[in-house]
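> can you look at this prediction? I've put the sequence above it.
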Amino acid sequence: MRSTSRSRIVGGLALLASSALVLTGCASAPEAPSTSAAAGSAAAVDLLPCMVSDSGGFDDKSFNQLGFEGLTDAAKALGVEAKSAESKSDTDYAPNIDSLVSAGCDLIITVGFNLSAATVTAAKANPDINFAIVDDAADNDFDGKVDAPNIRPILFDTSQAAFLAGYASASYSKTGVIGTFGGQDFPTVTIFMDGFTQGAQYFNKQKGKNVKVLGWNPDKPKEGLFSGGFEANDKAKSVAQGLIDADADVILPVGGPIFQSAGAAIQDSGKDVALLGADADVYETFPTYDSLYLTSVLKGIKPAVEDVVKSAATGTFDTTPYIGDLKNDGVGIAPFHDFESKVDSGLQGELDTITKSIISGDITITSYLKS
């Protein structure tokens, strides 16, 4: 499917292409969204930082959780209180933001492109409050500019890190088939799938192999494989099972907790299939399937959010879009953990060389976002 969100995010590319690459570092129900970050101590600065989650919630072991950890860590370091509002569905976005406006928040960070419209509306209505949004250009009118002068976009060129993961997956595969699927067809989802596919293709070119990638073809996006949402449910498990049945022995699910459904499908199958995480190092955040994790494609959401909060506290907050990439350590891949002895002994050296080539521009990756 094609979505208006895809058009909206792509519409922000002119803004992103012209923006300086500035390295910035990178819950509870609405009726009771407080999180005390400095119990028993006086506030060191005059700041109330706040956050609204996407529908995955702050315990998704991935995207939202990383953002929330960045908020709470920054609040603790500053000696201030943080407030949060957890969304259960898209109808919660605007009310949750409004609840934090009413609570007197000085900075409101929204997590995910689904909150873009509500964030822009609130920012325009409250010009004295700073806003930031993760994974969105805040350009709903498609003019190549941020829609309000008090919003900072936080974006990540995960195609670069996913390229490394795709190369590693192709190298590891014993069946010659690897697969990927997304929660929904949004650019910030398919950017992982773009990089993953192109990384496998690069492996084939370098090694004279023919590892197939199921679930995504950048040249035929309408044929992409999606579970239809960002929940760990039977649909996501069924999609993963389809890849397993098609002989894929490495799978990259992209969409918050849907990797948990893939892990369950792999365990139920009894087959030797490796699993990749997205956003967070799922080996650390969700060890239930730790024996399955080859690696994870990482976004530096936590440090990016932490830095935005601290910049608001010190009066250095600005709305220049942050774009995390390999050069500024805004994206990367996790260690191989339990697979360290299972991957090719020369793989890490090859990935180090590829990383340098991506940073230098010798290797180019096609995706909606180019840093």
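Now that the structure is in, tell me what you want to look at. Residues are numbered from 1 along each chain as shown.
> for the rest of this, base every contact and every neighbour count on C-alpha atoms.
Will do.
> what segments of the protein are strands?
For the chain, applying DSSP state E gives strands covering 34-35, 49-52, 82-85, 107-111, 130-134, 151-156, 177-182, 212-214, 250-254, 274-279, 293-299, 322-324, 331-333.
> and these: which comes nearest Ala162?
strand 293-299 (5.8 Å; C-alpha to C-alpha).
> who's in contact with Cys50?
Leu71, Ala82, Lys83, Ser84, Leu100, Cys105, Asp106, Leu107, Ile108, Ile109 (C-alpha atoms under 8 Å, 6 or more residues apart in numbering).
> go again with 7 Å.
Residues in contact with Cys50 (C-alpha atoms under 7 Å, 6 or more residues apart in numbering) are Ala82, Lys83, Ser84, Leu100, Cys105, Leu107, Ile108, Ile109.
> number of nearby residues for the last one?
Looking back up the chat, that one is Ile109. Number of residues near Ile109 (other C-alpha atoms under 10 Å) recorded here: 28.
> wait, doesn't it sit right on Phe131?
Yes - counting by C-alpha atoms under 7 Å, Phe131 is a contact partner of Ile109 at 5.6 Å.
> look up how far Val80 lies from Arg6.
Distance of Arg6 to Val80, given as C-alpha to C-alpha, to the nearest Å: 37 Å.
> which one's more surrounded, the two?
Legend: neighbour count by other C-alpha under 10 Å for Arg6 and Val80, higher for Val80 (23 against 17).
> what separation do you get for that one and Ser34?
Val80 is 12 Å from Ser34, by C-alpha to C-alpha.
> take the one below as the second:
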Amino acid sequence: MAKRSWLALFLCAALVFTVVGCSSATTKKGGFAAGLVTDTGGLNDESFNQSAWEGLEKAKKDYGVDIKALESKSDDDYIPNLTKFAREGRNITWAIGYKFDKAIPDIANQFPDAKFGIVDSDLGGKIPKNVTAVTFKEEEGSFLVGVIAGLTTKTNKVGFIGGVTSPLIKKFEVGYIAGVKAVNPKATVSVAYAESFADAVKGRSLAQSMYNNGADIIFHAAGGTGKGLFDEVKTREKGKYWAIGVDRDQSNLAPDHTLTSMVKRVDVAVYNVTKELKDGKLKPGQHVVMGLKENGISMADKHVSPDVEKKVEEYKQKIISGQLKVPSTEAELANFKP
């Protein structure tokens, strides 16, 4: 009996090892697999995490890519989540958000044979050979929605709600202010930061304060925190109070109160890089920059008047042609002349 028990145990262990080993091998040698790790905003943030996931979902639909996501509940989850996908042997693992700028280089060095992508950071120019960094010219799209806000406001008071204070979100803020001022020098722009990308309650509180103080249009760049803006604007009079969405078309959050959305095509970037790697055409270690000229930024206008749309198109062409350089920092804004 003892010998049979040991034999059974040995066979069981061998079977488990075989199954696990085959599973890992399938990921590495079988179908193409991609992983996505969100920041603390979560997968359903109606913003950049969700847009990135939509890019992978399209890759799954078009090419049968095996996709999986892990949501980070705190910054401490970044390295464990990235490590999990690297150990699974996924062909590429995406890190969504600039807050991964320390975790990605560490993991990339630990797993030199794995491929990674990061959105919203160029890693200070020190991009590992197995990483593709994608950034956007957020200031360009923000400038255009600023033009819309500046020409649409009836109170000459508009607002901006940011997530976490950072150079990235400052690009949204600065571009927006530049756009407003370019067409309406009399307008004032109220600015507030929630210091979170996942606090809808704080987002609503900030929006309520701005609206109560006379702002009739608010643009946000706050991830999940921005949901609070839409919760608040829906309680306001139609046609009088507006919200401007970000990253994706957010009109579904408040259909009658969403003036426009500044769409940052994170989905396109994630899809294109994943496809290029699958096709063997990607050269990792590169920095990909997407702006209006590269179709990385677009508008999702819902309630913008034709006259305003015409003005926006004029500015868009000036930016694409290089005739107009939109400021991306406060220092550049101080010297900006449209």
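Everything's here; your move. Everything numeric in this text was worked out from a predicted model, so none of it was measured.
> and the helices in the first structure?
4-11, 13-18, 63-78, 93-102, 116-125, 158-172, 187-207, 234-245, 258-269, 282-285, 301-314, 347-360 (DSSP state H).
> most tightly surrounded among those helices?
Burial of the helices of the first structure is given as mean neighbour count (mean count of other C-alpha atoms under 10 Å); helix 158-172 ranks first at a mean of 28.
> quick one on the thing from earlier: mind putting the helices of the first structure in JSON lines, distance to Ala148 of the first structure included?
Formatted as JSON lines, those follow (distance: least, C-alpha to C-alpha, whole Å):
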{"stretch": "helix 4-11", "distance to Ala148 of the first structure": "15"}
{"stretch": "helix 13-18", "distance to Ala148 of the first structure": "13"}
{"stretch": "helix 63-78", "distance to Ala148 of the first structure": "22"}
{"stretch": "helix 93-102", "distance to Ala148 of the first structure": "16"}
{"stretch": "helix 116-125", "distance to Ala148 of the first structure": "6"}
{"stretch": "helix 158-172", "distance to Ala148 of the first structure": "26"}
{"stretch": "helix 187-207", "distance to Ala148 of the first structure": "21"}
{"stretch": "helix 234-245", "distance to Ala148 of the first structure": "36"}
{"stretch": "helix 258-269", "distance to Ala148 of the first structure": "33"}
{"stretch": "helix 282-285", "distance to Ala148 of the first structure": "35"}
{"stretch": "helix 301-314", "distance to Ala148 of the first structure": "17"}
{"stretch": "helix 347-360", "distance to Ala148 of the first structure": "32"}
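> how about Phe196 of the first structure, what's its match in the second structure?
Counting by TM-score structural alignment, Phe196 of the first structure corresponds to Tyr176 in the second structure.
> likewise for Lys356 of the first structure?
That one, Lys356 of the first structure, aligns with Gln317 by TM-score structural alignment.
> likewise Lys310 of the first structure?
Lys310 of the first structure maps onto Lys275 in the second structure, by TM-score structural alignment.
> thinking again about what came up before, His337 of the first structure is nearest to which of the helices of the first structure?
Nearest to His337 of the first structure among the helices of the first structure is helix 282-285 (7.9 Å), distances taken as C-alpha to C-alpha.
> what's the burial count for the counterpart of Asp247 of the first structure in the second structure?
Here Asp247 of the first structure is matched to Gly214 in the second structure, going by TM-score structural alignment. Gly214 of the second structure has 15 neighbours, counted by other C-alpha under 10 Å.
> burial check on Pro287 of the first structure, number of neighbours?
12.
> circling back: roughly how far does the match of Asp247 of the first structure sit from Val189 of the second structure?
11 Å.
> find residues that contact each of these two.
Lys157.
> wait, the match of Phe196 of the first structure sits on Glu140?
No - assessed by C-alpha under 7 Å, Tyr176 of the second structure is found out of contact with Glu140, at 8.6 Å.
> so what's Ala194 of the second structure closest to, chain neighbours aside?
Distances taken as C-alpha to C-alpha, 6 or more residues apart in numbering place Gly163 nearest to Ala194 of the second structure, at 5.3 Å, with adjacent residues excluded.
> counterpart of that neighbour in the first structure?
Under the alignment (TM-score structural alignment), Gly163 of the second structure maps onto Gly183 of the first structure.
> without its sequence neighbours, what residue ends up closest to the residue sitting nearest the centre point of the second structure?
Centroid-nearest residue in the second structure, with C-alpha atoms, centre = their mean: Phe48, separated by 2.7 Å. Distances taken as C-alpha to C-alpha, 6+ apart place Asp247 nearest to Phe48 of the second structure, at 5.5 Å, with adjacent residues excluded.
> burial count for the one you found?
Counted with other C-alpha under 10 Å, Asp247 of the second structure comes out at 28.
> which one in the first structure is aligned with it?
Asp247 of the second structure maps onto Asp279 in the first structure, by TM-score structural alignment.
> its match is in contact with Thr295, isn't it?
No - in this structure Asp279 of the first structure lies outside contact range of Thr295 using C-alpha under 7 Å: 11.1 Å.
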